[in-house]
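# sharing a sequence plus its predicted fold:
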Amino acid sequence: MTTGDTQPTTPLPPWTYSETPPKRRRRVWPWILALVIVLGLAVAAWFAGELIARDIVTKTIREQVITQLSLPADQDIDVVVEGTVLPQLIVGTLEDVTVSSDDVKLGALVGDVTVHAQDIAIRGEGTAGAASATVVLDPQQLRTLLSTIEDFPADSVDLAEPNVTMATELRLFGVELPVGVALTPTAVDGDIVLTPAALQVAGNEVTADALRDQFGGFADAVLRDWTICIAEYVPAGVELSDIKVTGDQVVADLAIDGAIVSDTSLQELGVCE
């Protein structure tokens, strides 16, 4: 019987230890961090450039408005450029611009003005697409404008939607009778025309025929249309298109020729014929 001590021993195969270090993973996060930083700087630069561009554009527009309309240097003018400015400058067109100011004085025409224009080319022979303006006058500003009309009783003017009202007098046999006239404003060939719509004599409503029968040719002084030319107060490229009384204000809409952006003749004041 063979015991464990006498059992043959089989030699172990030769064995050597070899340690292979694990592959090191490349650290990606520093590159991501660098990319984030670069993008952040690019965005910051974009916004900084956008703010600078917007500031330059709004200041330029304000200065041009003051120059073209001969407004005071300290006139408060609000300029709103819709959208992002930098791409619009690159393309060469401002898509949507609104310019507004209160108490704008254009000779005898004084009011709150808002101008809205779209697709304004800023290079070459520039033009604008749709462009319009609105002028809002309160009763006192309307009186100032109407005071330029000879024999018009501007001091008596007031507003009663949809009409402008005035008070005057007619003399009959040495007696002066108070006459009230309601006038409807309309835009005719760029002028404001006030047409009698209702009449009162001594507080009683009368017709135009009755007034003419009673006063004869003297009635023509109150039955006439009154025409107010505003062309001499606005650029030649701007024309009155509509006017109405809304509440306690007169609202005048004006059409603007898009070529006014580059055509200096349209930037000059118009002429009353």
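Thanks, I have it. This is a predicted model, so every value here is computed, not measured.

# please make it C-alpha for all contacts and neighbour counts, starting now.
Noted.

# quick one: the strands in this protein?
Counting by DSSP state E, the chain has strands at residues 78-81, 93-106, 109-121, 131-137, 158-160, 163-172, 175-188, 191-201, 204-206, 226-228, 238-246, 249-256.

# other SSEs contacting the fourth one?
The one in question is strand 131-137. With contacts defined as 3 or more C-alpha pairs under 8 Å, 6 or more residues apart in numbering; DSSP states H and E, strand 131-137 has these neighbours: strand 109-121, strand 249-256.

# in stretch 197-213, what's buried?
197-201, 208, 211 (16 or more other C-alpha atoms under 10 Å).

# and what of stretch 29-41?
Per 16+ other C-alpha under 10 Å, stretch 29-41 contains no buried residues.

# same thing with stretch 81-93?
Residues of stretch 81-93 classed as buried: 81, 85-86, 88-89, 92-93 (neighbour count, 16+ other C-alpha under 10 Å).

# picking that back up, closest one to residue 266 among the strands of the chain?
Evaluated with C-alpha to C-alpha, the strands of the chain place strand 238-246 nearest to residue 266, the distance being 7.9 Å.

# what's in contact with that closest one?
The contact list for strand 238-246 (C-alpha atoms under 8 Å, 6 or more residues apart in numbering) reads 159-164, 185-192, 231, 250-257, 266.

# from the chain's centre, how far out does it sit?
The chain centroid and the centroid of strand 238-246 are separated by 15 Å, computed with C-alpha atoms, centre = their mean, to the nearest Å.

# what angle sits between that strand and strand 249-256?
160 degrees (axes from the mean of the first three to the mean of the last three C-alpha atoms, to 10 degrees).

# now do the buried residues in strand 238-246.
Residues 238-245 are the ones in strand 238-246 that count as buried (16+ other C-alpha under 10 Å).

# okay, the helices and strands packed on strand 131-137 in a markdown table with mean neighbour count and distance to residue 43 next?
Converted to a markdown table, the helices and strands packed on strand 131-137 look like this (neighbours: other C-alpha atoms under 10 Å; distance: least, C-alpha to C-alpha, whole Å):
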| stretch | mean neighbour count | distance to residue 43 |
| --- | --- | --- |
| strand 109-121 | 20 | 27 |
| strand 249-256 | 21 | 38 |
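
# got another one to weigh against that:
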Amino acid sequence: MVGEPTYPTEPVPRRRRRGVGVVIALVVVVVLAVGVVVADVSLRAYAQDRAASEIAASLPDTVDGDIDVTIDGFSFLQQYLSGTFDRVELDAPALTVSGVPVDAHVVATGVPTDLSKTVGTASATLTLSQDAVNSVVEVPGSATLTLDDQAVGYDGTISFLGLSIDYLVTASVSVTSDSVVLTPQKATLTAGSAVVDASDALDAVLDEKIPLCVASYLPQGVELADLTIEPGQATVVLRASDLSIDETSLSTLGVCP
């Protein structure tokens, strides 16, 4: 009849098909995204375990202990394809170095996927007990170090004008690139039953500064950067640039004069 409205025949089904297509596309995108994330996580875990094994195999025979490796950064795949990991952390809370127990934490940046190449920068924080410190450093006179709050105490025996004199010294600590430096602050001298406060005469009876070289414990290219003393323990910070982490390089230690 004239004047009766006309209606489109298939508008609703088209909208439904278009809507279904959008939903399917979103599902595919989500599935792919989840797959990429799962692959990224799985590959990161595998790479961390593989790196831990290779690093452990590269350590000198004098170093023993388990190492955990964490590869930081958002996308493992992107870093891997670039050939360099932005930041890698190593934890070894029960490491021993030449029999000395050490709690070690290492942060490295610019770590190549090919471990035969050098690492951009590396910083290691090592925590040693008082006994461990005494097994590493030797104070003249075979003294024993006692660790206190940002200071050390040590005692021993010196010969002065033909007399054997026992001493007890409190010293502040600092570091150079290859040595821990003790600077005596207070001193007590004992000869027989006589006890003398020799703090005002330190220059006459002891060296002004006592460097304790530790280069022979460190791979070449690794330097001391900081030292914190707390009661019963010491925390050392080491740094290096362009460091090789193959077995030969890590086994080649520095030399003390």
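Done, it's in. What you see is a predicted model, and the numbers here were worked out from it, not measured in a lab.

# can you give me the TM-score here?
TM-score of the superposed chains, computed with TM-score structural alignment, normalised by the length of the second structure, equals 0.76; 245 aligned residues with a C-alpha RMSD of 3.6 Å.

# before we move on, back to that, just flag the most distant two among the buried residues of stretch 81-93 of the first structure.
Using C-alpha to C-alpha, the pair of these lying farthest apart is 81 and 92, separated by 13.9 Å.

# can you tell me the mean distance of the lengthiest helix in the first structure from the second structure after alignment?
Counting by DSSP state H, the longest helix found in the first structure is helix 29-69. Helix 29-69 of the first structure differs from its equivalent in the second structure by a mean of 1.9 Å after superposition (mean C-alpha distance after the TM-score superposition for the first structure).

# what range in the second structure does that helix sit on?
Matched against the second structure by TM-score structural alignment, helix 29-69 of the first structure falls on residues 19-59.

# what's the burial count for the counterpart of residue 271 of the first structure in the second structure?
Structural correspondence for residue 271 of the first structure with respect to the second structure (TM-score structural alignment): residue 254. Close neighbours of residue 254 of the second structure, defined as other C-alpha atoms under 10 Å, add up to 17.

# residue 254 of the second structure and residue 213 touch, don't they?
No: with contact defined as C-alpha atoms under 8 Å, residue 254 of the second structure does not reach residue 213; the gap is 10.0 Å.

# returning to that earlier point: name the helices or strands packed onto the longest helix of the first structure?
Other elements packing on helix 29-69 of the first structure under the criterion 3+ C-alpha pairs under 8 Å, 6+ apart are strand 78-81, helix 85-91.

# list the buried ones in the first one?
Judged by neighbour count (16+ other C-alpha under 10 Å), strand 78-81 of the first structure contains these buried residues: 79-81.

# same deal with stretch 67-79 of the first structure?
The neighbour-count check on stretch 67-79 of the first structure (16+ other C-alpha under 10 Å) flags 69, 77, 79 as buried.

# reformat these as CSV; add distance to residue 137 of the first structure.
CSV is the format used below for those (distance: C-alpha to C-alpha, whole Å):
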residue, distance to residue 137 of the first structure
69, 18
77, 17
79, 21
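
# quick one: which of those is nearest residue 106 of the first structure?
Distance to residue 106 of the first structure across those (C-alpha to C-alpha) is lowest for residue 69, with 7.4 Å.

# run a quick neighbour tally on the closest residue to that closest one other than its chain neighbours.
Of all residues not flanking residue 69 of the first structure in the chain, residue 106 sits nearest, at 7.4 Å (C-alpha to C-alpha, 6 or more residues apart in numbering). Counted with other C-alpha under 10 Å, residues neighbouring residue 106 of the first structure total 15.

# alignment lookup: residue 106 of the first structure to the second structure.
Per TM-score structural alignment, the equivalent position to residue 106 of the first structure in the second structure is residue 97.

# how about residue 163 of the first structure?
Checking with TM-score structural alignment, residue 163 of the first structure has residue 151 as its match.

# wait, its match sits on residue 180?
No: using C-alpha under 8 Å, residue 151 of the second structure is not in contact with residue 180; the gap is 12.0 Å.

# list residues touching both of the two?
Contact criterion C-alpha under 8 Å, 6+ apart; residues shared by residue 151 of the second structure and residue 180: residue 173.

# pretty sure residue 198 of the second structure sits against residue 187.
Yes: assessed by C-alpha under 8 Å, residue 198 of the second structure is found in contact with residue 187 at 5.1 Å.

# shared neighbours of these two, anything?
Residues touching both residue 198 of the second structure and residue 187 by C-alpha under 8 Å, 6+ apart: none at all.

# if we can go back for a sec, could I get the buried residues of strand 78-81 of the first structure as JSON lines with distance to residue 175 of the first structure?
Shown next, in JSON lines, are the buried residues of strand 78-81 of the first structure (distance: C-alpha to C-alpha, whole Å):
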{"residue": "79", "distance to residue 175 of the first structure": "56"}
{"residue": "80", "distance to residue 175 of the first structure": "58"}
{"residue": "81", "distance to residue 175 of the first structure": "61"}
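
# rebuild the strands of the first structure as CSV, extending it with distance to residue 28 of the first structure.
Below are the strands of the first structure laid out as CSV (distance: least, C-alpha to C-alpha, whole Å):
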stretch, distance to residue 28 of the first structure
strand 78-81, 43
strand 93-106, 43
strand 109-121, 47
strand 131-137, 55
strand 158-160, 75
strand 163-172, 76
strand 175-188, 72
strand 191-201, 73
strand 204-206, 91
strand 226-228, 77
strand 238-246, 63
strand 249-256, 59
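
# out of those, which is closest to residue 33 of the first structure?
Of all these, strand 78-81 comes closest under C-alpha to C-alpha, at 35.6 Å.

# okay, and that closest one goes to which residues in the second structure?
Under TM-score structural alignment, strand 78-81 of the first structure corresponds to residues 68-71 of the second structure.

# show me what contacts the residue lying closest to residue 68 of the second structure once chain neighbours are set aside?
Once flanking residues are discounted, residue 68 of the second structure sits nearest to residue 91: 5.2 Å by C-alpha to C-alpha, 6+ apart. Residue 91 of the second structure makes contact with 67-69, 104-106, according to C-alpha under 8 Å, 6+ apart.

# try it again at 10 Å.
By C-alpha atoms under 10 Å, 6 or more residues apart in numbering, the residues touching residue 91 of the second structure are 52, 66-70, 103-107, 124-125.

# ok, now residue 74 of the second structure?
40, 86.

# try residue 256 of the second structure
By C-alpha under 10 Å, 6+ apart, the neighbours of residue 256 of the second structure are 178-179, 212-217.
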